[in-house]
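My questions are about this predicted structure, shown below with the sequence.
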Amino acid sequence: MSVTQLYPPGVPCWIEVATPDVVGGASFYGELFGWQFDSGVTAPDGGTYVVGSVEGGQVAGLVQPEGKAAAGSWRTYVRVADLDAATTAVVENGGAVHTPAVDVPGLARSALFTDPAGAVFGVRELAGHRGAERVNAPNTWNFNTLRTPDTAVATRFYGSVFGWLATVADFGFATGTMWCLPGYGDFLDTRNPGWKQGHIDGGSPPGFTDAVGWLEEVEGGADWSVEFTVADAARTAERATELGGEVLSGPFDVGGTGSAVLADPSGARFTVNDYGSAAG
């Protein structure tokens, strides 16, 4: 039976956190975000995989790899039409295979790679699985940011692999660089008529409707960060520490958006944004 897909090729479609303690991770995110978790399945490598949901819609996965006790980390998966072709494109453009492709029959084929700066990211060829079913709502995934020491190299790599363009966005109070996939806004507008006009009416910068992520130049190593929408970033940061997590940065306010960078008890780093209530 065919499945109506929520994400076109070239768009981040799923996130998961690799953790040495899937039970502890489920407890942390369940308390922090109100996620409900399924009973879990055995992952292809023999580890444990559970899926978190909000109001019946899948939001993220938690995986405990077999025999590994490394610190936790969030992973972003980009949908592709052909995983084998994507693997070739990654390697030919200076990336490398981190974890070879695994097949979950009837659901998806996935693999993990590193980009030229060492940032780990995933690709997923979807079948029965549709990706994250609830996004951009309180306590769900909102965006991803590539933090890298060389944005020029990143722009060439991800442009070649996924067709992304690095586009500067001016919000008045600050500027940022978006990853844009040409035509993505048209896809969203077809599914949600008025989407593009709503961005225009709301004062979004040109190209924002095609945005699939953010690009930020930093010193040191490269990584992909995951961001979540919450009702109150400051309160979420406080609650995270009560649950055994850590506040790495913030809470702070940028243009009316409260944000904080947090880590769960296993060390997996993530950001929360409240898009309205001032952090304090």
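Received, thanks. Fair warning: this is a prediction, and the values are worked out from it, not measured in the lab. Residues are numbered from 1 along each chain as shown.

switch to C-alpha atoms for all contacts and neighbour counts from now on
Will do.

what about residue 151, distance to residue 254?
Separation of residue 151 from residue 254 (C-alpha to C-alpha, to the nearest Å): 23 Å.

more crowded one of the two?
Regarding residue 151 and residue 254, a neighbour count based on other C-alpha atoms under 10 Å identifies residue 151 as having more, with 18 against 14.

Comparison target, given below:
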Amino acid sequence: MDGFKHGLPSWADLGSPDPDESASFYGELLGLETTEADDELGGYRMFLRESRQVAGLGPLQQEGQPPSWTTYIDVADADAVTEKVREAGGEVHVQPMDIRDFGRMAIFADPTGAVYGVWQAGEHKGSQVVGEPGSVAWHQCNTREPDEALEFYGKVFGWESEKVDTGGADYWQLSSEGATVGGLFRMGDDFPDEVPAHWIVYFAVEDADAATEKARENGATVRVEPFDNEAGRFSVLQDPHGAAFALINQGGGSVVAEAAKANDGEDAEEEEKDGN
């Protein structure tokens, strides 16, 4: 995989109070290995699937920071996006900074409180595998104020949205120039008041029920038991340290095919047209 189109999720990483324990938990659950911690990068390491980079893992960087997964959106210019975030009413948590020659990153919160990052690729283009078992398959923003969030992301990334009929919950599919970005979900009364708006990462698995049970046996808390909808079979969990994540046994809809399209990926776009 050579890269991602600007405006699409390209990477995710986990901030953990005990990266070794997290490496063990996700390794057993998803069949992932991890690289050695890079002390020059604060102990950062990579989750690998058959030697391909899946996601990142690192220690928590600030006192009081909750364990969590962070979604990163591929951008051409992290500094320019930072200005758009400010203008649109978002908060800048981490100013744009270079990570060696790997790329340039920044961390923000949207006006509803959901934290996410952007990645301006250098040598590191993002995940080298998506949608396959053990890798990221979908990204979703959960918020109590969907209208405000949709307006914000439209201003910052130019995303469009389409409301999806789920038979109950309010859900929008997000897209960028025809390519699927992920989803946005209205948080209901079933979410405790102390749970803020957040982005959640879905991992593809071959069997959502078996994977959910394995996670539970290894210390995870199951927030939503496996259930079916048109896109597949899902469950929502918190890992042993409290970081929320989800499992899905049928990839993540069209995002699996579309998230991998590079900026110059005309061939990939033609393949998508042929497949429709």
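Cool, the structure landed. Every value quoted in this text rests on a predicted model; they were computed, and no experiment measured them.

Return the residue of the first structure aligned against residue 60 of the second structure.
With TM-score structural alignment as the criterion, the equivalent of residue 60 of the second structure in the first structure is residue 65.

try residue 123 of the second structure
Residue correspondence, TM-score structural alignment: residue 123 of the second structure in this structure matches residue 128 in the first structure.

before we move on, what about residue 218 of the second structure?
For residue 218 of the second structure, the aligned position in the first structure is occupied by residue 243, per TM-score structural alignment.

distance of that match from residue 263 of the first structure?
Here the criterion is C-alpha to C-alpha. By it, residue 243 of the first structure lies 11 Å from residue 263 of the first structure.

Looking at the two, which one has more neighbours?
The residue with more neighbours, out of residue 243 of the first structure and residue 263 and counting by other C-alpha under 10 Å, is residue 263; that gives 21 against 15.

Who are the contact partners of that one?
Contact partners of residue 263 of the first structure, counting by C-alpha atoms under 8 Å, 6 or more residues apart in numbering, are 245-248, 269-270.

Which residue in the second structure aligns with it?
Pairing criterion TM-score structural alignment: the partner of residue 263 of the first structure within the second structure is identified as residue 238.

Quick check: nearest residue in space to its match, chain neighbours excluded?
The shortest distance from residue 238 of the second structure to any residue other than its chain neighbours is 4.3 Å, reached at residue 244 (C-alpha to C-alpha, 6 or more residues apart in numbering).

what about the one you found, how many residues close to it?
Per other C-alpha under 10 Å, the neighbour tally for residue 244 of the second structure reads 22.

Surely it touches residue 69?
Yes: distance between residue 244 of the second structure and residue 69: 7.1 Å, which falls inside the contact criterion (C-alpha atoms under 8 Å).

Between the two, which contacts overlap?
In the contact map built from C-alpha under 8 Å, 6+ apart, the residues linked to both residue 244 of the second structure and residue 69 are 200-201.

Apart from its neighbours in sequence, what residue is nearest the match of residue 60 of the second structure?
Here the nearest residue to residue 65 of the first structure in space, its sequence neighbours aside, is residue 47; by C-alpha to C-alpha, 6+ apart that works out to 4.5 Å.

Check residue 57 of the first structure too.
The spatially closest residue to residue 57 of the first structure, leaving aside those adjacent along the chain, is residue 133, at 5.0 Å (C-alpha to C-alpha, 6+ apart).

Next one: the one you found from residue 124 of the first structure, what distance?
The value you get for residue 133 of the first structure to residue 124 of the first structure, if C-alpha to C-alpha is used, is 15 Å.
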